[in-house]
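Visitor: I'd like to go over a predicted model; first the sequence, then the structure.
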Amino acid sequence: MRDLIPLVQLTADVVILTVRQELEVLLVRRGKPPFEGMLAIPGGYMEPGENLWQTAVRELQEETSLDGMAHHLELVGIYTDPDRDPRGQVASGAWVAMIPDPPVARPGGDAAATQWLPVEQALESALAFDHRVILHDAVERARRSLDQSTAAVSFCRKEFTVSELRRVYETVWGGKLDPGNFHRKVTRIEGFIERTGRTTTRDGGRPAALYTAGARKWLPPSIPRPEMSA
């Protein structure tokens, strides 16, 4: 008699981050047990014919009405603690999405409501399942991505100023960068950002040049992290 294969269900959870005055995360308030009424990361079960990436994209859209294919998604990790879900053994692939100027999210699926919270506040809150651990890991993943790749532009509008890009780094990393040094470094990295030829005064003061994302995906170690704010 063949050994029975234990049944393990698969889910995808999506940590959705944006930069406003602070680094913020989109959470949903669960409308069903388990953890009914608690805040959680948007997510759901993998359906037949899907891979986990497709599940993450679908759940992002179903639970928040955001288009998952239009945003930057990175795998954070696979979470397999057998006690992480009281309904049974459930393994989850967690993803982090980095988005600019998010629209008003509308709840769906198991979500009764959605809520943007500063990341620091969310990490101090009681979250469903092991979602506080996943959120912590996703934020660290986003910080490392800014070290190694051009992911910072994913937090910016299609056209942005160097000052707006710098504020992304400062907000995600939690410290101040020297404006002049930052401007010199990012504008000298070939393929990182491209000048559009247009300007804006939305930052206040003199007109500032507008840039768009270049074709480059990976960065040399040229933008050192600042000291983290207390």
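Guide: Perfect, I can see it now.

Visitor: CA atoms for contacts and neighbours, from now on please.
Guide: OK.

Visitor: what about the helices in this structure?
Guide: Taking DSSP state H as the test, the helices found in the chain are 52-64, 119-123, 131-148, 162-173, 179-188.

Visitor: deepest of the ones you listed, which one?
Guide: Neighbour counts (mean count of other C-alpha atoms under 10 Å) averaged over each of the helices of the chain peak at helix 52-64, with a mean of 23.

Visitor: Which strands or helices does it pack on?
Guide: Judged by 3 or more C-alpha pairs under 8 Å, 6 or more residues apart in numbering; DSSP states H and E, helix 52-64 is in contact with strand 9-19, strand 43-45.

Visitor: Tell me which of the ones you listed lies nearest to I189.
Guide: Of all those, strand 9-19 sits nearest to I189, with 23.2 Å by C-alpha to C-alpha.

Visitor: hang on, the earlier thing: right, and the helices and strands packed on helix 52-64 - which one's nearest E164?
Guide: strand 9-19 (10.2 Å).

Visitor: Quick check: Q115 vs A122, distance?
Guide: 10 Å (C-alpha to C-alpha, to the nearest Å).

Visitor: any residues in contact with both of the two?
Guide: When C-alpha atoms under 8 Å, 6 or more residues apart in numbering defines a contact, no residue borders Q115 and A122 alike.

Visitor: picking up where we left off before, export the helices of the chain as TSV, with columns for distance to L73.
Guide: Shown next, in TSV, are those (distance: least, C-alpha to C-alpha, whole Å):
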stretch	distance to L73
helix 52-64	9
helix 119-123	18
helix 131-148	10
helix 162-173	16
helix 179-188	23
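
Visitor: Hmm, F35 is touching A128, no?
Guide: Yes - the pair F35 and A128 passes the contact test of C-alpha atoms under 8 Å, sitting 5.9 Å apart.

Visitor: Neighbour count: these two, which is higher?
Guide: Neighbour count, other C-alpha atoms under 10 Å: between F35 and A128, A128 has more, with 19 against 16.

Visitor: another structure for you, compare them:
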Amino acid sequence: MPLVRRVREPYAGRWALPGGPVRRDEDLADTARRTLVATTALSPTYLEQLYTFGRAERSASGPRVISVVYWALVRPEEAERGIEDENVAWHPADRPPELAFDHRTIVSYALWRLRTKMEYSRIAQAFLGETFTLAQLRQVYEVVLQRTLDPANFRRQVEASGDVEPTGEYLVGGRHRPPKLYRHREANDLADNGPLTGL
């Protein structure tokens, strides 16, 4: 995950999640996109509201701060376009440095939510392109869930789910027999916005 180094108190010098205030004429999702671009130069295709953090004691001093947190899932080609310098750097989400405010809690919640969504949604597609091999899809699951999955069982479960279909094409360029390329059957939004989708 990309983190930004705080340049002022409180927590000057500590890493934090990218963020910023909402403009008066701006929707929350637009604020999340604008802030992410301004701080990290990232403009991911997947952006979803995660949770609202507003415990009374989360601000050590000053006015009460309520954070409406969005999360973005970034594909490798999107990550390559991001900023990386002494004040913006990528860190392992499972092993972040000491974070400002309650940002460790936010990161823990985001990881829990991502792993939970892997069980029932098509969120893994956010890490893949339009087409993919089953091995690439399995690798996404293994990285996110942090466990090894049996390739044969995974293939059976994915094919039985009906969520993916073969494209009729193959991935070329490898040393072994070219694997089949698949795509997700539906083109639904990956974000789970319920009845608010499209509003």
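Guide: All right, it came through fine. As the structure is a computational prediction, the values presented were derived from the model and not from experiment.

Visitor: ok, back up a step: winner for burial among the helices and strands packed on helix 52-64 of structure 1?
Guide: Using mean count of other C-alpha under 10 Å, the stretch among the helices and strands packed on helix 52-64 of structure 1 with the largest mean neighbour count is strand 9-19, at a mean of 24.

Visitor: name the helices or strands packed onto that strand?
Guide: Using 3+ C-alpha pairs under 8 Å, 6+ apart, strand 9-19 of structure 1 sits against strand 23-30, strand 43-45, helix 52-64, strand 90-98, helix 162-173.

Visitor: T40 of structure 2 and V88 touch, don't they?
Guide: Yes - taking contacts as C-alpha under 8 Å, T40 of structure 2 lies within contact range of V88: 6.8 Å.

Visitor: Centroid-nearest residue for structure 2?
Guide: What sits nearest the mean C-alpha location of structure 2, by C-alpha atoms, centre = their mean, is L73, with 2.5 Å.

Visitor: That residue corresponds to which position in structure 1?
Guide: Under the alignment (TM-score structural alignment), L73 of structure 2 maps onto M98 of structure 1.

Visitor: if I pick its match, what's in contact with it?
Guide: I16, L17, T18, H71, H72, L73, A142, A151, S154, F155.

Visitor: If we use 6 Å, what do you get?
Guide: L17, H72, S154, F155 (C-alpha atoms under 6 Å, 6 or more residues apart in numbering).

Visitor: now P178 of structure 2
Guide: Shown in contact with P178 of structure 2 (C-alpha under 6 Å, 6+ apart): Y170, L171, V172.

Visitor: After alignment, which residue of structure 1 pairs with it?
Guide: In structure 1, P178 of structure 2 lands on P207 (TM-score structural alignment).

Visitor: The residue nearest to its match when sequence neighbours are not counted - how many residues pack around it?
Guide: Leaving aside its chain neighbours, P207 of structure 1 sits nearest to T201 (4.7 Å; criterion: C-alpha to C-alpha, 6 or more residues apart in numbering). T201 of structure 1: 12 surrounding residues under other C-alpha under 10 Å.

Visitor: and T201 of structure 1, how far is that from H183 of structure 1?
Guide: 17 Å.

Visitor: do the same with L123 of structure 1
Guide: 32 Å.

Visitor: and what of R198 of structure 1?
Guide: For R198 of structure 1, the distance to H183 of structure 1 - C-alpha to C-alpha - is 17 Å.

Visitor: With H131 of structure 1 instead?
Guide: From H131 of structure 1 to H183 of structure 1 the distance is 37 Å (C-alpha to C-alpha).

Visitor: Which of the contacts of P178 of structure 2 fall within strands?
Guide: When DSSP state E is applied, the contacts of P178 of structure 2 are split such that Y170 fall in strands.

Visitor: Same list, the contacts of P178 of structure 2, but as CSV with distance to D150 of structure 2 please.
Guide: Shown next, in CSV, are the contacts of P178 of structure 2 (distance: C-alpha to C-alpha, whole Å):
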residue, distance to D150 of structure 2
Y170, 22
L171, 21
V172, 24
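
Visitor: can you count the residues close to the nearest residue to E190 of structure 1 once chain neighbours are set aside?
Guide: Distances taken as C-alpha to C-alpha, 6+ apart put R216 closest to E190 of structure 1, at 7.7 Å, once the chain neighbours are dropped. Neighbours of R216 of structure 1 under the rule other C-alpha under 10 Å: 13.

Visitor: circling back: can you say which of the helices of structure 1 is nearest to Y79 of structure 1?
Guide: Comparing these by C-alpha to C-alpha, helix 131-148 comes nearest, at 8.3 Å.

Visitor: what does the closest one correspond to over in structure 2?
Guide: Mapping helix 131-148 of structure 1 onto structure 2 (TM-score structural alignment) gives residues 103-120.
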